[in-house]
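> structural data only, the sequence is not supplied:
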């Protein structure tokens, strides 16, 4: 492989656009403000249906903020990472091992669906050290670049390919957008992923993603040792969001506590998942502050006091 230090995020994003157009496995990474600089090109990448992986190690904001951990880019990653009608797949790892595994999976899904894929990390993952095992191999169900990518005229018998996101005819652009939307519905039906921990008999379920879910799991274990029926639900992909897994909590769960390193950006998806049939409360920290195990435990105890 080739590693290249670009002069800016704008340059880096356009480099991976060009690399993705050849069908090669390409990725770039940055942190929060840098991802914002890439957003125009990411929209072009989505419009041209190019397989590109983007890693965002989220830092506290808004503005320049600081380099401490945050999850404040959730809305940007899942709802607004560029202009126009498009979506992208977003992984949310909670450890370095998961980050390694998810980056590999991100490359596979990017090529299978010809879509930009983001791995949404945070400053915790960006600054810790853990032992990892590098997985071998990759999916065999990948797209064939000789069928669509630039540079394969000989393999295509001289047929040219033009990869573009410019459509001056509105009917042609609408047809293209319908194609992108149909692809996204296929991804929604096949690629959602969620981890449930001790939710079967839980009266209170904590919802969290990324490293906060790792902290919340410790809180669940501690509360269980005290006799509290607490569980954890964690989206491994926050886009597409595992709405069905949240809906399945409705018959048995009495309350959901959403915990994040922001001011509640995943709340909308949690409420949509349970179809507003369960009370959902929120606890969060911002500005680079991480919620602690004791803080989460205290919030859960307050909920149990209200339920009793």
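Perfect, thanks for sending it. Given the structure is predicted, the values throughout are model-derived calculations rather than measurements. Numbering: from 1, shown residues only.
> please make it C-alpha for all contacts and neighbour counts, starting now.
OK.
> list the contacts of whatever helix or strand residue 300 lives in.
In this structure, residue 300 sits in helix 293-307 according to DSSP states H and E. Contacts to helix 293-307, defined as CA atoms under 8 Å, 6 or more residues apart in numbering, come from residues 204, 215-216, 218-220, 222-223, 255, 257, 259, 283.
> buried residues, that helix. List them.
293, 296-297, 300, 303-304 (16 or more other CA atoms under 10 Å).
> with distance to residue 120 as added columns, please give those residues in a markdown table.
As requested, the buried residues of helix 293-307 are arranged in a markdown table below (distance: CA to CA, whole Å):
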| residue | distance to residue 120 |
| --- | --- |
| 293 | 22 |
| 296 | 23 |
| 297 | 26 |
| 300 | 27 |
| 303 | 30 |
| 304 | 32 |
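> nearest to residue 77 among those residues?
residue 296 (25.3 Å; CA to CA).
> residue 7 belongs to a strand?
No - counting by DSSP: H, G, I helix; E, B strand; the rest coil, one finds residue 7 to be coil, located in no strand.
> okay, pairing it with this:
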């Protein structure tokens, strides 16, 4: 199949349809607006439903309803909009409902800017709503990867009965690349969901709820959820780039990883043994793979579009055995390859001076 040149947001939306998504509820916000715009046209063509809700809060609760009926359903937004959805997201996680949530991050805090950022990392992997819950979080770095991960996101959501977040940013949403689109997966080919509220014909009613007034029952439910999150630990994805002999390892995800990879190539051209570790799953985090990639590194540098949210998890997952430094830009500013290369050279020189 020949590649098709598509904008990131539109490619992601088409991939969702081909993954069997037939319901979308959302509300406009830049820089993800092409997702609902595209789905508003395409979903009716395949017998699906697109609905622009009156608010982000309404949209996420409509997702709850469709997911409860067993449908493949998605919503998308950008940073402030995802914040408004947090109460609904924790309800969905508590009720164990599968859905896909897309966040094309923009600069913050507050209304911030419409430029790309990665400052929603904590919100995504730590849980931005209340209670002990987790999302599966996938972080693509190319438009092709966004397309490929969309089908996986829906499959994981169904397998674990849990919301899955695709964490992108304004660069990935707005840029254009050639992509190979997957074949259509019609809803009729998907596995049945015996727990769904599809009408109690010949069976007892299914009850979907996140309310447990008995604290004993609620604690039991929380233990059940935690065991599920523990099982999710096997779903780790990552990329190693020239880490076999790396004495300095960059760590980045999404768009920042693309910039870091170019800096690794330039560092190698200067004779510096640099490499890149790119987590694709942010939760669960590929801890063992990170440790293996950094086993002979003297320095690790996180490259991110935030004020250092990723660096905390890298230090924790490396168990503080390797110095981890932060390089990032925030508020919609994007790191440059030259600036990352200068950071590499700076820490390589500092290591030589120490010796």
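Nice, thanks for sending it over. What you see is a predicted model, and the numbers here were worked out from it, not measured in a lab.
> please state their TM-score.
With the length set by TM-score structural alignment, normalised by the length of the first structure, the two chains reach a TM-score of 0.95; 304 aligned residues with a CA RMSD of 1.7 Å.
> quick one: the helix holding residue 300 of the first structure aligns where in the second structure?
Counting by TM-score structural alignment, helix 293-307 of the first structure falls onto residues 337-351 of the second structure.
> superpose on the first structure and give me the mean offset of that stretch.
For stretch 337-351 of the second structure, the mean deviation from the first structure after alignment is 0.4 Å (mean CA distance after the TM-score superposition for the first structure).
> for the nearest residue to residue 233 of the second structure once chain neighbours are set aside, what are its contacts?
Distances taken as CA to CA, 6 or more residues apart in numbering place residue 284 nearest to residue 233 of the second structure, at 5.4 Å, with adjacent residues excluded. Each residue near residue 284 of the second structure by CA under 8 Å, 6+ apart is listed here: 136-137, 232-236.
> check these and tell me the two furthest apart.
Pairwise across these, and taking CA to CA, the largest span is found between 137 and 234, at 13.3 Å.
> who has more neighbours, those two?
residue 137 (24 against 11; other CA atoms under 10 Å).
> which residue lines up with that one in the first structure?
Matched to the first structure by TM-score structural alignment, residue 137 of the second structure sits across from residue 90.
> can you pull out the helices in the stretch 101-250 of the first structure?
Secondary structure of the stretch 101-250 of the first structure by DSSP state H, counting those that start in this stretch: the helices cover 123-127, 145-148, 170-190, 210-225, 243-247.
> please tell me how far residue 168 of the second structure sits from residue 306 of the second structure.
Noted for residue 168 of the second structure: a distance of 14 Å to residue 306 of the second structure, by CA to CA, to the nearest Å.
> neighbour count winner among these two?
Set residue 168 of the second structure next to residue 306 and count neighbours by other CA under 10 Å: residue 168 wins out with 31 against 24.
> just tell me what the more buried one corresponds to in the first structure.
Checking TM-score structural alignment: residue 168 of the second structure goes with residue 121.
> its match and residue 174 of the first structure: what is the separation?
Residue 121 of the first structure is 34 Å from residue 174 of the first structure, by CA to CA.
> check residue 266 of the first structure too.
Taking CA to CA, one finds residue 266 of the first structure at 30 Å from residue 174 of the first structure.
> neighbour count: those two, which is higher?
Comparing residue 266 of the first structure with residue 174 by other CA under 10 Å, the one with more neighbours is residue 266, at 23 against 13.
> I figured the more buried one hits residue 74, correct?
Yes - in this structure, residue 266 of the first structure is within contact of residue 74 by CA atoms under 8 Å, at 7.1 Å.
> tell me which of the contacts of residue 284 of the second structure is nearest to residue 79 of the second structure?
residue 137 (14.9 Å).
> so residue 330 of the second structure lies in a strand, does it not?
No - assessed with three-state DSSP, residue 330 of the second structure is coil; it does not lie in a strand.
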